[in-house]
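Trainee: Would you be able to build a 3D model of this:
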Amino acid sequence: MPNRTSNILIKPISFSENDMFTLKKHLSQRDWSMFLESASLDHVDSNWSIYTSDPIATLTQEKNKVLFNNFSVSETTDMGNDPLKAQSDIRQKLFHAELQSEFPFTGGVIAAYHYEMGEIFESLKKSQQNEGLGLGPFHCGFYDWAILYNVQSKQYFLVQHRCKNQELELDILWVTRYQWLTELINKQSKAVAAFHLSQAWQSDYTESEYHKTFATIQNYILSGDCYQVNLAQRFQAQYEGDEYQAYQALLLENKAPFAAFIRLPEQVIISASPERFLLSTNNQVQSKPIKGTMPRSPNANHDLINKNILLHSEKDQSENLMIVDLLRNDIGRVCKAGSVSVPRLFDIESFPAVHHLVSTVTGDLSSQYNSEDLLRACFPGGSITGAPKIRSMEIICELEKYQREIYCGSIAYINGNGDMDSSITIRTLVCKNQKIYCWAGGGIVADSKVESEYQECFDKVSKILPILSQLNNPDQI
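Mentor: Below you'll find the predicted structure:
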């Protein structure tokens, strides 16, 4: 049975797995295609996947100006310099705030927010301007349709939103979209080259450079500048072929609850994130910061030992609690007084590469704020900066060689009614000009050991770097 309101129509569709495989291949080659996937049947946050492309409008930044590109009238408008205010204004102008709580996305915003977007909202004393890839701090699409996949029931749905500027009947819009998708399925696929690395991964840190940077952070901690700093290193390689194939390989290996594939005009984003940043449903807010990591072992007994070590590690619990307190403060800026709580502390969540220590922070969003305000209050996530946040970000800017780009930023969707879900973009890669970039890092505190922190970076990407090195490259197997 269809599920509908005056301006939102959601109907089940009977596309086969082969149909969807073909359709996703076609959509993945289109600029502004956005796939948000739950790749695990077992993870508590794996519920839905979302597939869309061809937005009705976009929001980007060029030379410190926020630009609204309205494709329906082929018009570009300067929206000032505040991306989240512009996003909120446009979202509410285009989309109806009708409730559809059963389904995750019913038309609205899907966006990639780079870590550096946080510098727009926070005043940092920066000692240098780190080299970047020239990609801009955010990329926001406004989508009036999506295919939704229920991971548990294995059922597909097509959602069509009739925007405030659209005059056609809702049923006509839905049927037209369905016919277009069917035509894509029946269309002959263009041949694409197989993805493979043409140059091996290289880190921007030698081990000795990492040790030196680690020591600098320790000095900052001992002098009272901060309690924790998240230090990341960047890996890069050259590649050839189709980035979507790389994404599919990582999806299979990592089983991430917050996986994403995003093709933009100047970059491709591939994410295998395990971490929820901010969820807001009917103004109920949840964040699930990760802080604490142990590698998985193929030996079941050793794996259980590692899990128990992490569960009872005072050091990891201390790190986790620092970030929980930071998130409580950030969320509390826009939630009702007294509503912020920590219902779960120090849970273990296990993934193919690592075990993680995860806590849950909740609150009730105050009526004068919306999801964009919540993002502004919390961005970037405290689990990937350190504490206190501003000073940690300044130290990160001083010590890391390159901008983080989408790494440690967020990928989010926001409905017309303001409901939102988002990830912290760890285990996330960027492809540009036949170069692929991947980052890994960890939180450094006073009693951290440099050898352990250095190794933790490689543990976190143990299901990423080797997988892509071997993909379609028999010499590396």
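
Trainee: contacts and neighbour counts: CA atoms only from here.
Mentor: Noted.

Trainee: Need the nearest residue in space to G332, chain neighbours excluded.
Mentor: Spatial nearest neighbour of G332, excluding adjacent residues (C-alpha to C-alpha, 6 or more residues apart in numbering): V340 at 6.3 Å.

Trainee: Let's compare: structure for the following, please.
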Amino acid sequence: MSSPDFPSRTVAIKTRKTSPGSDAAFLDLAREIGKTSYSAVLMSGGDLDCSRYSLAFSEPVCCLKSFGAKIILETAQDKISWEGDPLAELDRLIQSFAPDFDLGALPFAGGLAGYAAYELKNVIEKLPQTAEDDLGLPDLFFFLPSKIMIHDRHESSLTFLELETGMPPIPPAHSHDVCNGNHLKTGVPVSNFDPKDYMLAVEKVIAYIREGDIYQANLSQRFQFAFEGNPFALWERLFARNPAPFYAFIHAGDHQVVCTSMERFLYRKGSYIETRPIKGTRPRGKTPEEDQRMKEELASSVKEHSELSMIVDLLRNDISRICVGKSVKVTEHRRLEAYENVHHAVSIVAGELRPGITPGEILRGTFPGGSITGCPKIRSMEIIDELEPHVRHVYTGSIGYLGWHENMDLNIAIRTAVRKKDKAYFSVGGGIVFDSQPADEFDETLHKGRTLLETLKSL
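Mentor: Below is the predicted model:
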């Protein structure tokens, strides 16, 4: 089937604001939203400059999914599929519903919410895929919500938006029952690498670096475990243990995504765009003195400095593809940020977008984020596919929103688990450079997954 005409509707928006509105009040309402299929919650925690807003999306009037070049559009009345360019179709869908009136100053007042899986790379570049795809999840999953809730954590307010599109919302799927109650029962996580094999894979990456193929590559291992109960309840427990700016929960019908990310991939407001790569990790200390020592060790690490600087250069190049010439700058380099379990080194790369550029064009020029691939990006992705046994799916893709009024906010989907049927899967990884030590790299993946692993042990 050829590409269909998308519905075009004049959209009206009803707005209601309440105050005060706390994190707890938002979470109480979001918990109910998370029970329904085709819903999403983006939760901010901590006090960083990127953690002002939390948002929840529900009752979508349409949902766009893609599997390679196969595209599916679902509405309450129909489900149609065709072959095409997923990013071009994403743009068409956003534009077809966009209103012709001002939306005000809210961070999001309509558009699409959802995720882009790591495997979307395969429709952007010509890449091999020999890793096993054992879950069959979409490359793109974005829906247009008719109900939106926004929590402004600075103003302690809640804003409720209702979009009138002339189309009924998609009825919830039967699988929404998995998010009722707070029952949780999990099995022992089992990796798709044993420690020796993971360290051997690290050595292979280092060999590629010696041969001049790459400067660095991100390598991850995936854990699988039995899961029974409510994934939103797990997400809440993780947030309570380790709040961060880019938590996300998506109920996608036949699977649910639990993301505890602290890394921003892309933020757009008008012509301004930024990315915030994270490279460099140290565990938090058990005492203030040990914690300070870990922080100083990260700040003085030549390896971590080199790793982050290479990724910053890669992202400057990616962002330059979509920006006005010479507008891309590193506005902050190697800022140290402290989280519950780790310290991270973070940089900010920002630029001025070319006029008229679309969300799909922005993703085509930058996706996936360089901090979770390596440098150079394409060769690193080829090596990742060679060495990792399974495709990554949502892990190291992006979750967030693409708005109508030249706005977007997408995370890097690290610290992320996917639940499908009676199993859950999560991956952890790290950047490998010339002087990486295989045993240290394996240990770093466990530090990054510690919050989830310890939460699972406590259930």
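
Trainee: is it true that the residue nearest to G332 of the first structure touches T360?
Mentor: No: with contact defined as C-alpha atoms under 8 Å, V340 of the first structure does not count as touching T360 (10.7 Å).

Trainee: Please pull up the equivalent of L140 of the second structure in the first structure.
Mentor: Counting by TM-score structural alignment, L140 of the second structure corresponds to F138 in the first structure.

Trainee: isn't that match right next to I120, touching?
Mentor: No: F138 of the first structure is beyond contact range of I120, at 10.9 Å (criterion: C-alpha under 8 Å).

Trainee: The two: which has the busier surroundings?
Mentor: Relative neighbour count places F138 above the other of F138 of the first structure and I120, with 23 against 14, counting by other C-alpha atoms under 10 Å.

Trainee: what range in the second structure does the longest helix along the first structure sit on?
Mentor: Among the elements of type helix in the first structure, defined by DSSP state H, the one spanning the most residues is helix 314-332. On the basis of TM-score structural alignment, helix 314-332 of the first structure is assigned to residues 302-320 in the second structure.

Trainee: Of all the residues in that stretch, which ones are buried?
Mentor: Of the residues in stretch 302-320 of the second structure, those scored as buried under the neighbour-count criterion (16 or more other C-alpha atoms under 10 Å) are 303-312, 314-316, 318-320.

Trainee: what's it in contact with?
Mentor: Outside stretch 302-320 of the second structure, the residues within contact range by C-alpha atoms under 8 Å, 6 or more residues apart in numbering are 215-216, 275, 277-281, 298-299, 326-330, 334, 345-347, 349-351, 365-366, 369-371, 374-377, 431, 433, 435-436.

Trainee: show me what contacts the alignment partner in the second structure of N283 of the first structure?
Mentor: Residue pairing (TM-score structural alignment): N283 of the first structure is matched to S271 of the second structure. Each residue near S271 of the second structure by C-alpha under 8 Å, 6+ apart is listed here: 352-355, 406.

Trainee: repeat that with 7 Å
Mentor: Shown in contact with S271 of the second structure (C-alpha atoms under 7 Å, 6 or more residues apart in numbering): 352-353.

Trainee: host element of T130 of the second structure?
Mentor: T130 of the second structure belongs to no helix or strand when elements are defined using DSSP states H and E.

Trainee: let me redo that: A217 of the second structure
Mentor: With secondary structure defined by DSSP H and E, A217 of the second structure is part of strand 216-229.

Trainee: quick one on the thing from earlier: next, the mean deviation of the match of helix 314-332 of the first structure compared to the first structure.
Mentor: Taking mean C-alpha distance after the TM-score superposition for the first structure, the mean distance separating stretch 302-320 of the second structure from the aligned residues in the first structure is 0.7 Å.

Trainee: just so I have it, where are all the helices in the first structure?
Mentor: Under DSSP H, the first structure gives helices at 17-28, 83-94, 118-121, 170-186, 207-222, 243-254, 300-311, 314-332, 371-378, 389-399, 450-460, 465-470.

Trainee: okay if I get these as JSON lines plus distance to I414 of the first structure?
Mentor: Supplementary listing: the helices of the first structure in JSON lines, determined by distance: least, C-alpha to C-alpha, whole Å:
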{"stretch": "helix 17-28", "distance to I414 of the first structure": "21"}
{"stretch": "helix 83-94", "distance to I414 of the first structure": "9"}
{"stretch": "helix 118-121", "distance to I414 of the first structure": "19"}
{"stretch": "helix 170-186", "distance to I414 of the first structure": "21"}
{"stretch": "helix 207-222", "distance to I414 of the first structure": "37"}
{"stretch": "helix 243-254", "distance to I414 of the first structure": "23"}
{"stretch": "helix 300-311", "distance to I414 of the first structure": "34"}
{"stretch": "helix 314-332", "distance to I414 of the first structure": "17"}
{"stretch": "helix 371-378", "distance to I414 of the first structure": "7"}
{"stretch": "helix 389-399", "distance to I414 of the first structure": "25"}
{"stretch": "helix 450-460", "distance to I414 of the first structure": "29"}
{"stretch": "helix 465-470", "distance to I414 of the first structure": "31"}
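
Trainee: Alright, calling it a day.
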